[in-house]
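> here's a sequence, model it:
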Amino acid sequence: MKLSTLYCVLSLLQAALSSPIGPSKQLEALHRRNVFYAGGEYVFNATQGGTILINQQYVEELIPAAGAKHPYPIVFFHGGGISGAQWLNKDDGNAGWASYFLNQGYVVYILDIWSVGRSSATDLPPVLDARTVELVEIAFSAPEVYKNYYQAQFHTQFPGTGLKGDPAFDDFYARLLPLQFNARQENITRTSTCALLQIIGPAFFISHSIGGSAAFLATDGCPTLVKGHVAVEADQAPFTSYDTSVVGANMSSPARAYGIADVPLTYDPPVTDPSQLVQKMTGQLQYKDGLLFRYPCIKQGAPVHKLVNIAQAPVLFLTTQASVHILFDQCLVQFLEQAGVNVNFTKLADIGIEGNGHFSMLENNSDSIATYILSWLVTHE
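Got it, this is the predicted structure:
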């Protein structure tokens, strides 16, 4: 290729890179991308009269263009009702946490948790087809407008108004997918994620919301391959789920019969039936200035069973100032600590990172949170 031709090609490439398509404002970190599926098994399908592959989980591998600088990669687990795209560009067009950690020299793996997105399963009915605009605004993007709980008033970091019609909200809402989560999914996610770790070796986990359940399950399944787990408002409370639209009442429903999962976990003494886990209610429903302030928790009664596999990986558990999770995240932390897990419970407002809701990785100050996570990761390498 002539030098002049090469220059033209490079000029066109530079122009493309400097002129983002759509809403993008900040390009993703330079990287090499590989796509593959982990796990899965061949089964004979009588209806189709042949053999098919099922239960595989979609994975993206992102490798820094300059090469890895850290010995262990990061595996990202997305939240419920959304896909692994959560970790790429943010709704304001800026680069997300995948780029942040790529720029720090980490190899990054992004999952679509089994049954969701590109890991979809056609034989599973959605638990929730779609969330209405109003429920998304209440729980995630604009709780300060609805003020259904006391801490909602402190929410300031979602880009734009957080309401329907705002470009950032519309982009966020368009990302939402049917939510599927049940015992079958938990078992397959545990198996397929451990299959991934068998390929890539030991890794750190960064999870969000329901993705925290998937990460804990994988730690239970292959603890020697998990270096540590950063849980950003992971899942829900032990043994119960609270209504994330929080209309002001103690709206809860039984869930996660094995404490933090609907499937058996590695406890000591062993737990072969959920009835062996004695449930003990602690605390009470609290209000402040007439608004919901804190939910009660359920811990183990005697005898206390230890999560011996999950306890092998340290946990950094983050809760934001204004998310609905501020009402009940302490319940999961208390349960984990009681079960022998080493948890660093950090309320972000206590370290000066204020105004965030549940999707903090997509909000204006997300890099400040990522920087705090980075400091924890480095100390646990």
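> C-alpha from now on. contacts and neighbour counts both.
Will do.
> contacts only, for the closest residue to Gly283 other than its chain neighbours.
Among residues not flanking Gly283 along the chain, Pro296 sits closest, at 4.8 Å (Cα to Cα, 6 or more residues apart in numbering). Pro296 makes contacts with Met281, Thr282, Gly283, Gln284, Leu285, Phe328, Cys331, as judged by Cα atoms under 8 Å, 6 or more residues apart in numbering.
> just Pro64 next, same as before
Taking Cα under 8 Å, 6+ apart, we find Pro64 in contact with Ala29, Leu30, His31, Arg32, Leu102, Asn103, Gly105, Tyr106, Val107.
> quick one: the first one from Pro269, how far?
So that's Ala29. In this view, Ala29 and Pro269 are 46 Å apart by Cα to Cα, to the nearest Å.
> with neighbour numbers in mind, choose between these two.
Each of Ala29 and Pro269 has its neighbours counted (other Cα atoms under 10 Å); Ala29 has more, 20 against 13.
> here is a second sequence; please produce its structure as well for comparison:
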Amino acid sequence: MPRTNFLISLILALTASSASAGEGPLVIEKQGYFYTSGQEYDTEVGKVIADRMYVEFQIPAKKKHPYPVVFYHGGGSTGAYWGMTPDGREGWREYFLRKGYAVYITDAPMIGRSGYNSLVDPELIITPHNPEAAERMFTNTEETPLWPQASKHTQFPGTGKRGDPIFEAFVSRGVPTVEALRPGNVPPPLEVVARTDKLVQKETAKLLEKIGPAIIVTHSRSGTFGWLIADARPELVKAVVAVEPNGPPFVNALPGSDLEDIARPYGPTYAPLTFDPPVDDPAEIAPVERLAPADEDLIGCWPMAGEQRTLPNLKDVPVLIVTGEASYHAQYDHCTAEFLQDAGVNAVHIPLGSVGVHGNSHVMMSEKNSDAVAGVIADWLDDHVK
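Below you'll find the model as predicted:
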């Protein structure tokens, strides 16, 4: 087929796909990309620029909201995660553009298009392609449930198993990262993940100074970013939407984890937050006990030790935590919400099952009802961001 005819056929097919969903063509007024400035380093080969953050943006022709949405991807991934779903449908990027939001999508420093630099960055870990883990944790949790809620999973498109083209499209999105598990399933050093936290906090401050106040949307590993960004520049953060944020506070609670080892010394983050009274040493707030769970399907939470402290810079920032009904996060996202609430933050936790959105795993933005999940977020933003 001649190239011109192929392009015309592709455009018509995409337009028909949109029209069949009752939406019509998506009209973009402006789009592009840029990098934050990063930092200059002296190296053995001379000066280099590293630790920049890639940002792409689209602004709809019918912009209806004053504040843009800024998306941060999860671990081992890139901002491409927010675009088309693995079965070829429009993703959350398009959903919020159609809702009239300007959309900015980032790649975290040292990953994807933000450029890893071996002269200054921590060791890059090339993880083995592990589709079996993806099946167990994300796409086919119902077959061999590792946590109580896993059997409720119904929403991943296709079979969720190796060999299915949708599954292969999903797992192909993984990328090497400085934060991958080391050989023997050893977690990355605290200084590595704390460095990522600090870099995103610093580079996002530059981003918000450029584009103005925004809504921050995080997922999984990037959950820590939202708290740190709001802590650093609360006047420029209109809301934080945390989709199954990295947690729970202080420890990791993935299936098989040691529930007593401190992973995040500042509760919900690896890098320091601003507490009142101040925390000079994270040992001051390290939990000394785990509370009894409120339900047999939940994990008991780890409250901060010592005198009650607040997070004063987050007190005026509305926070939404969203949790899938079948995700491993369904065991413990309530702990993150309670930690923030106890610290004076206006945090709301919505387990999706409680609002009639059922069957979702940790990768809900890639699942069959992704628009329904996005709709819960959009409705909350309508009520809380003016």
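> returning to that earlier point: closest to Asn344 of structure 1 among the contacts of Pro64 of structure 1?
Tyr106 (22.2 Å; Cα to Cα).
> secondary structure element for the corresponding residue of structure 2 for that closest one?
By TM-score structural alignment, Tyr106 of structure 1 lines up with Tyr101 in structure 2. Secondary structure assignment for Tyr101 of structure 2, by DSSP states H and E: no helix or strand.
> hang on, Tyr101 of structure 2 packs against Val69?
Yes - using Cα atoms under 8 Å, Tyr101 of structure 2 is in contact with Val69, at 6.6 Å.
> what helix or strand does the residue positioned nearest the centre of structure 2 sit in?
Structure 2 has His219 as the residue nearest its centroid, 1.5 Å off, counting by Cα atoms, centre = their mean. His219 of structure 2 is part of strand 214-220 when elements are defined by DSSP H and E.
> can you check Val35 of structure 1 too?
According to DSSP H and E, Val35 of structure 1 maps onto strand 31-45.
> quick one, what contacts Leu291 of structure 2?
Contacts of Leu291 of structure 2 (Cα under 8 Å, 6+ apart): Gly300, Cys301, Trp302, Pro303.
> swap the cut-off to 7 Å and go again
Leu291 of structure 2 sits next to Gly300, Cys301, Trp302 when contact means Cα atoms under 7 Å, 6 or more residues apart in numbering.
> hang on, the last one is in a strand, isn't it?
Think Trp302 of structure 2. No - counting by DSSP: H, G, I helix; E, B strand; the rest coil, Trp302 of structure 2 falls outside a strand, being coil.
> map it onto structure 1.
For Trp302 of structure 2, the aligned residue in structure 1 is Ile298 (criterion: TM-score structural alignment).
> over to Asn140 of structure 2?
So Asn140 of structure 2 corresponds to Ala142, using TM-score structural alignment.
> what about the residue nearest to that match when sequence neighbours are not counted, how many neighbours?
Nearest non-adjacent residue to Ala142 of structure 1, counting by Cα to Cα, 6+ apart: Gly162, 5.0 Å away. Neighbour count of Gly162 of structure 1, defined by other Cα under 10 Å: 24.
> would you agree Gly162 of structure 1 falls within a helix?
No - counting by three-state DSSP, Gly162 of structure 1 falls outside a helix, being coil.
> contacting residues for it?
Applying Cα under 7 Å, 6+ apart, one finds that Gly162 of structure 1 lies in contact with Glu137, Ser141, Ala142, Phe169.
> same check, this time on Tyr258 of structure 1
Here Tyr258 of structure 1 is in contact with Pro264, Pro274 (Cα under 7 Å, 6+ apart).
> quickly find the element holding it.
Here Tyr258 of structure 1 is assigned to no helix or strand, by DSSP H and E.
> thanks a lot, see you next time.
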